[in-house]
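Engineer: Fold the following and give me the result.
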Amino acid sequence: MKEHDLALDAAAFAERQRRFEEDLIDAYDEELEMEVDDRIIDGADGLTAEAREARKHYFRELFRLQGELVKLQDWIVHTGHRLVVIFEGRDAAGKGGAIKRITQRLNPRVCRVAALPAPNNRERTQWYFQRYTQHLPAGGEMVLFDRSWYNRAGVERVMNFCSDAEYEEFFRSVPEFEKMLARSGIQIVKYWFSITDEEQEIRFQNRILDPLKQWKLSPMDLESRRRWEAYTQAKEVMLHRSHIPEAPWWVVQAVDKKRARLNCIHHLLSQVPYHEIDHPPVALPDRVYNTEYIRQPVPASMIVPEIY
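Structural biologist: Sure, this is the predicted structure:
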């Protein structure tokens, strides 16, 4: 009887191990699916040996850094830390891709993304920073701003959506606003993703040709391409006038998407004094069986057809 039980335990363990490995492979597949658009195909034979090795290195480092992000998340929850990370840059600079890799393994209740649309008529009459403040983190949270209040220094300036007076008032206010947030205990990390003129053109052309990416192109994006130099000038002014010790700017070289993601995550981790938080071991409780319970069948009309 004991040998039989041991055999059953071994079989159950092997099955659990197989399912665990399957789940792990599924996670890898998810990463691969996200990376399909970044592949460099070398003729009909696919990736070169050098490209394959670089790809393996990228995934190894990405998974390692994402593990550190989980530790950072635990530390933020444990300490009640409040963290704001701002992502700015030209259209197609890779901000969204970096944000996806940061948030991919994290709890969305702890790590939130704020990507605000253009202000509505009511919001245009509010204090400029008002619609952003409601997205600031509470204790134990981190918020990633996919574009932020620096819209006024960038797109609003270039596209003439704000007056000269509003523009100047922004630069008078934003250092004090961020100093106030820092004094209240909110840590601010600001990233500018930098790409070249040539790289943005290539990425825009790829979006035009790829039906799965065409939705990313808006009339505003196309107009921003025409006004490249105006955006450059606005960016230079922004970095100069809002780079303060309490909330400094950091420039991510983003022509190579993969390196930009790894460098950004590595740097972000270096900005927070986190450490691994010990957790008590987790024990799965035994399932409770009730002999009086009879499971009811699900009507066939409610079952999703198994097409695949």
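Engineer: Please count neighbours and contacts with C-alpha atoms only from this point.
Structural biologist: OK.
Engineer: now the strands for the chain?
Structural biologist: With strands called from DSSP state E, the chain shows them at 82-89, 111-114, 141-146, 186-194, 249-253.
Engineer: The last one vs strand 82-89, what angle?
Structural biologist: In other words, strand 249-253. Angle of strand 249-253 versus strand 82-89, following axes from the mean of the first three to the mean of the last three CA atoms, to 10 degrees, is 50 degrees.
Engineer: circling back: can you add distance to residue 51 and give the strands of the chain back as JSON lines?
Structural biologist: Putting those into JSON lines (distance: least, CA to CA, whole Å) gives the following:
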{"stretch": "strand 82-89", "distance to residue 51": "27"}
{"stretch": "strand 111-114", "distance to residue 51": "32"}
{"stretch": "strand 141-146", "distance to residue 51": "30"}
{"stretch": "strand 186-194", "distance to residue 51": "24"}
{"stretch": "strand 249-253", "distance to residue 51": "20"}
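Engineer: one more to line up against the first:
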Amino acid sequence: MPKKNGHGAGSDKLKRKIYEKELRELQVELCRLQDWIKVSGERVVIVLEGRDAAGKGGAIKALTERVSPRVFRVVALPAPSDRDKSQMYIQRYVERFPAGGEIVIFDRSWYNRAGVEYVMGFCTPEQHQRFLDICPVFEKFVTEGGLRLIKIWLEVGQEEQDRRFRARIEDPVRQWKLSPMDIESYSRWYDYSRARDLMFRHTDTEHAPWHIVHSDDKKRARLNVIAHILSQIPYKKVDRAKVKLPSRSSKRAYDDRSSIADRRYVAEKF
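Structural biologist: Here you go, the predicted structure:
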């Protein structure tokens, strides 16, 4: 993969042609990983967190667009219902953990409590502290039970986040991405920074470490996310039997074109 000078994207943006070539190669490896996951019965959870506009959605799309949704499941939970709030905090996330032969990608996760819920006052300081104390214990329990847990934080710079928010305001096809919560978070940059650092201090452990991906350059970030995930799982290429299409039988031949000739067709405008 092409290397970048320095730690932010700067002007050294990855060219689209190079990005598409590298992405194609990584997506081939993801398909091989998928085959191995199904054969081995492994269970994998990928947690993708980061600031608003850090590029989580684009990274997940690049990660999943060439694989089966039956193996790679994306979980993006809505705000908790009254029933959810009456449960153990982490319960609704555990319910969506993978069975054997599955990878579950959390587009935001139980770490909401360490980030948006804490910063925006949706949980009490006591609930926040209890989460920080218990989370490493919970993650040790699930990893010792055989589940692979990969935690990735997408870190976008202040200027780049500002540029992306303004682009969303101006572009009609991106405006849906800009929620009232995003607007509120924009003014609380440093509160989120403190919450992030506190979360890392408590939950960056040997059994479930955090890995940070700089995402000012979205293309580089997507490639680095996929490459990191592939590096964390000891998959092997699974041999597939070569598929050969059978001959079409002409027995009971049928003119299927004339049978639908008089049906309603979509007007061809393009």
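Engineer: Quick check: TM-score for this pair?
Structural biologist: TM-score of the superposed chains, computed with TM-score structural alignment, normalised by the length of structure 2, equals 0.91; 259 aligned residues with a CA RMSD of 1.8 Å.
Engineer: Any idea which of the strands of structure 1 gets closest to residue 58 of structure 1?
Structural biologist: Nearest to residue 58 of structure 1 among the strands of structure 1 is strand 249-253; the distance by CA to CA comes to 16.3 Å.
Engineer: of all the strands of structure 1, which lies closest to residue 54 of structure 1?
Structural biologist: Proximity to residue 54 of structure 1 (CA to CA) singles out strand 249-253 among those, at 18.1 Å.
Engineer: and the aligned residue in structure 1 for residue 155 of structure 2, how far is that from residue 238 of structure 1?
Structural biologist: Taking TM-score structural alignment, residue 155 of structure 2 has residue 194 as its aligned residue in structure 1. Applying CA to CA, to the nearest Å, the value for residue 194 of structure 1 to residue 238 of structure 1 is 14 Å.
Engineer: give the contact list for the most centrally placed residue in structure 1.
Structural biologist: Nearest to the mean C-alpha position of structure 1, by CA atoms, centre = their mean, lies residue 99 at 1.5 Å. Shown in contact with residue 99 of structure 1 (CA atoms under 8 Å, 6 or more residues apart in numbering): 144, 146.
Engineer: and it, what pairs with it in structure 2?
Structural biologist: By TM-score structural alignment, residue 99 of structure 1 lines up with residue 60.
Engineer: Ok, residue 151 of structure 1 next?
Structural biologist: Checking TM-score structural alignment: residue 151 of structure 1 goes with residue 112.
Engineer: before we move on, what about residue 304 of structure 1?
Structural biologist: Using TM-score structural alignment, the partner of residue 304 of structure 1 in structure 2 is residue 266.
Engineer: How many neighbouring residues does that match have?
Structural biologist: 6 (other CA atoms under 10 Å).
Engineer: And for residue 134 of structure 1?
Structural biologist: Neighbour count for residue 134 of structure 1, taken as other CA under 10 Å: 8.
Engineer: Contacts only, for it.
Structural biologist: Per CA under 8 Å, 6+ apart, neighbours of residue 134 of structure 1: none.
Engineer: Which residue in structure 2 aligns with it?
Structural biologist: Alignment note: residue 134 of structure 1 maps to residue 95 in structure 2; criterion TM-score structural alignment.
Engineer: ok, now residue 264 of structure 1?
Structural biologist: Aligned counterpart of residue 264 of structure 1 in structure 2: residue 225 (TM-score structural alignment).
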